[in-house]
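Q: Give me the fold of what follows.
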Amino acid sequence: MERVIIDTDPGIDDAMAIFLAASAPDRISIEALITVNGNTDIDNATQNAFTILTICEREDIPVYKGRSKPLKREVRMCESSHGDDGLGNVKVNKGKIVLQKETAEEYMVRAARENKGILTLMPIGPLTNIAGAVLRDENFAKNIKRIVLMGGAEHCGNMSPTAEFNFWHDPEAAKIVFEAGFEEIIMVGLDVTRKAFMTPAMRELLYQINTPISRFIHQITRIYVDSYWNKLKNLGCELCDVLVSAFLIDESVLKIKEAFVEIETDGICCGTSVVYSVDIWTGKKKNCYVAYDLDVKTFFGLFFEKQFPAFKETAEALIEHEYRV
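A: Here you go, the predicted model:
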């Protein structure tokens, strides 16, 4: 059982990651959601956290509000694939969960101190809050079991040729986290998330499954799919953050390697995660693991089976058809 704090900027794929994590209580205990500015502003992100937890009937999970902007920069706006509100501009009944009084950083520092070596951090947005906790408490990194994050890229970015959004949005925060001395960091970057591509047929199956969660995912991914078509002429959409939940449920979905990662905070490569595989760069000492391959069929099988078990066989047949060699 992994006791997890989810640090999120919901975000369409954030919502799907939270749904998947919540569907596996035998593997993941969600201790709290903390929100951060990223895919949308902090107020939208926090309201979206309430909405997501309400839809999956997990109003028992506390929500803590995090930072409204990067550590050392003003918010850098970029063309959003998530709609004006972060959840595809879909009209839903907004959740009314009561926001916790502590800030995200105050909560994380306290929870880590009270549960030394037990808690896993699951950041699926910019790393601003976690860097803030590191700066707040010199023992914070030592008190955390591990971090499994979505961010970075070894070979190709999405905000520049080399930089991925979460690290690009707050590169100083990412740098602090990777240099803080956490016991274990697992970086799930664009090199593998690009392989987690939901096809139109899979999206249609979500519609036909017809549960509140499946229909909500179908709705919010409309703007996501349009964005991928307009930018890349690809039919479907990438499920970036969802891979972190999947890995925490079943680590066999990803192949990982030892690496030294450093974050560039200036110049034309600002936000880039420079990955040194330590089997090649033998002079570098490992500070994390980097995911480099994805078992696509296992991932999507897990995605459907955990959330919609009655449709397991239908989903397996569709996945086999969509990803046949």
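
Q: Could you use CA atoms for every contact and neighbour count after this?
A: Noted.

Q: where along the stretch 1-150 of the chain do the helices fall?
A: 12-22, 42-55, 104-114, 128-136, 140-143 (DSSP state H, counting those that start in this stretch).

Q: Which elements pack onto the third one?
A: The one in question is helix 104-114. Judged by 3 or more CA pairs under 8 Å, 6 or more residues apart in numbering; DSSP states H and E, helix 104-114 is in contact with strand 63-65, helix 128-136, helix 140-143.

Q: Quick one: closest of these to A201.
A: strand 63-65 (34.1 Å; CA to CA).

Q: ok, residues contacting the strand ranked longest in the chain?
A: In the chain, taking DSSP state E as the definition, the longest strand is strand 254-263. Residues outside strand 254-263 that contact it (CA atoms under 8 Å, 6 or more residues apart in numbering): 171-172, 174-175, 178, 247, 270-279, 284-295.

Q: now the other sequence, so there's something to compare against:
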Amino acid sequence: GQPVPLEVPLTTTPETHGEFGLGYINPGPQHISQHLNQQHSPSNWQDLWRDAMSQHADLRLIVTGPATNLATFGPTPRTTLMGGTYLYPGNTTPTAEWNTWVDPHAAKTAFAQATEPITVCSLGVTERLTLNPDSLQLLIDALSDAPIASYLPEMLRFYFEFHESQGEGYLAQIHDLLTVMIALGKAPFTTREVTVDVEADSELMRGTTVADMRGHWGREPNALLVDDADVTAAHAELLRAARNDSKGQ
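A: Have a look, this model is predicted:
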């Protein structure tokens, strides 16, 4: 996909997820080289998306990072977006969540061009799904001999330590996983139809997301804002899926 945000410089967070995004795990130069060689050109990835959607009428698009590719590609049906914060403190600035702050122009464009409401999993919902050493051990036990199980402790330890340094406890917030479960209907949730806009150009309020919940703007709704999710059910689904994976299913 696109290598940088639409208009602002790229910002990354090795202090949060480690140098390679895998905590204390170093994938090594060979794996990094293979990954770089497999990346598609900007025109190619759009062809891949277009072909996939034409071949699979029920395909769902799940965006768990900045909305750059979504904004570039154009309106996409059945989209679930992880991002923003609504009536809730931000995790990057007082009012902004990370994904939206990284590319605010993309987030603004994605909502403006939407032809059907985007399902939005915002920070106040996604950060409720957490792992700690005890629940991580349950996950490892469920995975049994699956290869990923041996990597999880060092991947998650970095993230545990980051949250502890922020005063949030020795835990990891698993935003992406809850978003995927909501997109696939694997955990119960409720939504509210709203109209969303994003502040893109203000330095102080960059990335701030606003939801018109009462129709003051007079615009058509462009989002289904997830306002609650069953985190207990999400944990149960994670262990169920891990047990199936360990059996090769």
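
Q: quick revisit: how far apart are the longest strand of the first structure and its match in the second structure?
A: Aligned to the second structure and superposed, strand 254-263 of the first structure gives a mean residue distance of 1.0 Å (mean CA distance after the TM-score superposition for the first structure).

Q: Now do the buried residues in that strand.
A: Buried residues in strand 254-263 of the first structure, counted by 16 or more other CA atoms under 10 Å: 254, 256-263.

Q: Onto which residues of the second structure does that strand map?
A: Aligned by TM-score structural alignment, strand 254-263 of the first structure falls on residues 189-198 of the second structure.

Q: Now do stretch 165-180 of the second structure: distance to the chain's middle.
A: Relative to its chain's centre, stretch 165-180 of the second structure lies at 12 Å (CA atoms, centre = their mean, to the nearest Å).

Q: Start and end of it, how far apart?
A: End-to-end distance for stretch 165-180 of the second structure, by CA to CA, to the nearest Å: 27 Å.

Q: What lies in contact with it?
A: 62, 64, 80-82, 121, 123, 126-133, 156, 159-161, 163-164, 187, 234.

Q: Just the buried residues from these, in PyMOL please.
A: To isolate the buried ones among the contacts of stretch 165-180 of the second structure in PyMOL, judged by 16+ other CA under 10 Å, type:
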select buried, resi 62+64+80+81+82+121+123+126+128+129+130+131+132+156+159+160+161+163+187+234
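
Q: Inside helices: which ones of the contacts of stretch 165-180 of the second structure?
A: Members of those lying in helices (criterion: DSSP state H): 123, 126, 133, 156, 159-161, 163-164, 234.

Q: now these as a markdown table including distance to H56 of the second structure?
A: As requested, these are exported to a markdown table (distance: CA to CA, whole Å):
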| residue | distance to H56 of the second structure |
| --- | --- |
| L123 | 30 |
| T126 | 28 |
| P133 | 39 |
| L156 | 34 |
| Y159 | 36 |
| F160 | 38 |
| E161 | 41 |
| H163 | 39 |
| E164 | 43 |
| A234 | 26 |
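
Q: and the equivalent of Q46 of the second structure over in the first structure, how many neighbours?
A: Taking TM-score structural alignment, Q46 of the second structure has E105 as its aligned residue in the first structure. Neighbour count of E105 of the first structure, defined by other CA atoms under 10 Å: 24.

Q: Give me the secondary structure label for the aligned partner of F303 of the first structure in the second structure.
A: Matched by TM-score structural alignment, F303 of the first structure corresponds to L238 in the second structure. Secondary structure assignment for L238 of the second structure (DSSP: H, G, I helix; E, B strand; the rest coil): helix.

Q: tell me the centre residue of the second structure?
A: T64 (2.4 Å; CA atoms, centre = their mean).

Q: Now do the counterpart of that residue in the first structure against N89 of the first structure, distance only.
A: In the first structure, the residue matched to T64 of the second structure (TM-score structural alignment) is I124. From I124 of the first structure across to N89 of the first structure, the span is 20 Å (CA to CA).

Q: now swap in G283 of the first structure and tell me
A: Counting by CA to CA, the gap from G283 of the first structure to N89 of the first structure is 49 Å.

Q: Which one's more surrounded, the two?
A: N89 (14 against 10).

Q: residue in the second structure matching that one?
A: By TM-score structural alignment, N89 of the first structure lines up with Y24.

Q: Provide the aligned range in the second structure for stretch 181-201 of the first structure.
A: Aligned by TM-score structural alignment, stretch 181-201 of the first structure falls on residues 114-134 of the second structure.

Q: first to last residue in the matching stretch, what's the distance?
A: 41 Å.

Q: mind listing the strands in the second structure by residue range?
A: 61-63, 79-82, 118-121, 130-131, 172-173, 189-198, 209-212, 223-229.

Q: Please consider this matter closed, and thank you.
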